[in-house]
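Novice: Build me a model from this:
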Amino acid sequence: MERGQDAAGIIVIDDQDRVLLVHHTYGKKQWSVPGGMVEDGESVWEAAARELKEEINITAKDIEVSGLYFQPHKNRYIYTFRARTYEGRLEVDNTEIDNYGFFSLD
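Specialist: So this is what the prediction gives:
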């Protein structure tokens, strides 16, 4: 089986220990951390940062690796990062994302 295209996302945590989630306008229309597919020639860090900027218009600061997961059914890796600070004004792209919110870890 050929390896699939890897994905990356950023878990943004605010000063109240809540997690930023975005709501997708496509597929199962579910809530998720901002992220997406890694493009050719792009590092996973760059992909996570690009997706965050595209989807919610912010730039994360002090990004740390949070996790690495393998999806055997798609033969790909998903890289997750964590950030506790960000710059910019939260704003959905209204193309892939139609809503956002900070949610308790509970």
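
Novice: For the rest of this, base every contact and every neighbour count on C-alpha atoms.
Specialist: Noted.

Novice: Now do Phe102 against Gln71, distance only.
Specialist: According to C-alpha to C-alpha, to the nearest Å, Phe102 and Gln71 sit 27 Å apart.

Novice: If we go by neighbour counts, what in stretch 56-66 is buried?
Specialist: Using 16 or more other C-alpha atoms under 10 Å as the test for burial, stretch 56-66 gives Ile56, Asn57, Ile58, Thr59, Ala60, Ile63.

Novice: try stretch 19-38
Specialist: By neighbour count with 16+ other C-alpha under 10 Å, stretch 19-38 contains the buried residues Val19, Leu20, Leu21, Val22, His23, His24, Trp31, Val33, Pro34, Gly35, Gly36, Val38.

Novice: do the same with stretch 99-106
Specialist: For stretch 99-106, using 16+ other C-alpha under 10 Å, the buried residues are Asn99, Tyr100.

Novice: Following up with a second sequence; could you model it the same way so I can compare the two?
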Amino acid sequence: MNYVKQMRSFIGHETLFTVGCGVIIESNEKILLQHRADEDNWCIPGGVMEIGESFEQTATREVFEETGLVVHNLQLYGIYSGKTCFVEYPNKDKVFSVQIIFKTSDFQGDLKQKSEESKAHRFFQRKDLPLNLNPRQKKFIVDWVENKKLPIID
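Specialist: Purely as a prediction, here's the structure:
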């Protein structure tokens, strides 16, 4: 059962509170970003928690669905909340999400470039990030660029 779709059937476009989990995947001092198909911006892999999942289960599932990679040894990087975690989508759905962000350099599998949600995946150096970062994720991507120590609670 898809929790978000079920809740939308009750509340329509009104603000839905969710928990999002994502992973900063590092390789050779670079971060893996995915180019979103729906918003035409770059973000880390991740998504919304389903009922009954743990934070780590959500992060692991979402990374695999979006990238084809299996992540291991997740470390809590930060917990993000506040005004930047609100979005109104083009279809008028509103969401406020608390973001639980992990970090790892331990992963395996073959990176799939395209999925339903993404156009491409690429590893970026700190000094060469794309300009069109997802506004709801920019804070923790910039924290990674600035090499802030974990955990960050914002």
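
Novice: moving C-terminal of the lengthiest helix in the second structure, what's the next helix or strand?
Specialist: If you go by DSSP state H, the second structure has its longest helix at helix 55-67. Downstream of helix 55-67 of the second structure, the first helix or strand assigned by DSSP states H and E is strand 70-72.

Novice: what distance separates that next one from the centre of its chain?
Specialist: Offset of strand 70-72 of the second structure from its chain centre (C-alpha atoms, centre = their mean, to the nearest Å): 15 Å.

Novice: Mind telling me what Gln75 of the second structure corresponds to in the first structure?
Specialist: Matched to the first structure by TM-score structural alignment, Gln75 of the second structure sits across from Glu64.

Novice: and the gap between the alignment partner in the first structure of Ala59 of the second structure and Lys28 of the first structure?
Specialist: Aligned counterpart of Ala59 of the second structure in the first structure: Ala48 (TM-score structural alignment). Distance from Ala48 of the first structure to Lys28 of the first structure, counting by C-alpha to C-alpha: 21 Å.

Novice: For the second structure, which segments count as helices?
Specialist: Assigned by DSSP H, the second structure shows helices spanning 3-11, 55-67, 138-145.

Novice: The longest one vs the first structure - mean distance after superposition?
Specialist: Here helix 55-67 of the second structure, set against the first structure after superposition, deviates by a mean of 0.5 Å using mean C-alpha distance after the TM-score superposition for the first structure.

Novice: Output the contacting helices and strands for that helix.
Specialist: strand 15-27, strand 46-48, strand 70-72 (3 or more C-alpha pairs under 8 Å, 6 or more residues apart in numbering; DSSP states H and E).

Novice: Name the residues that touch the first one?
Specialist: If I follow you right, that is strand 15-27 of the second structure. With contact meaning C-alpha atoms under 8 Å, 6 or more residues apart in numbering, strand 15-27 of the second structure is reached by 7-8, 31-32, 44-49, 55-56, 58-59, 62-63, 93-107, 123.
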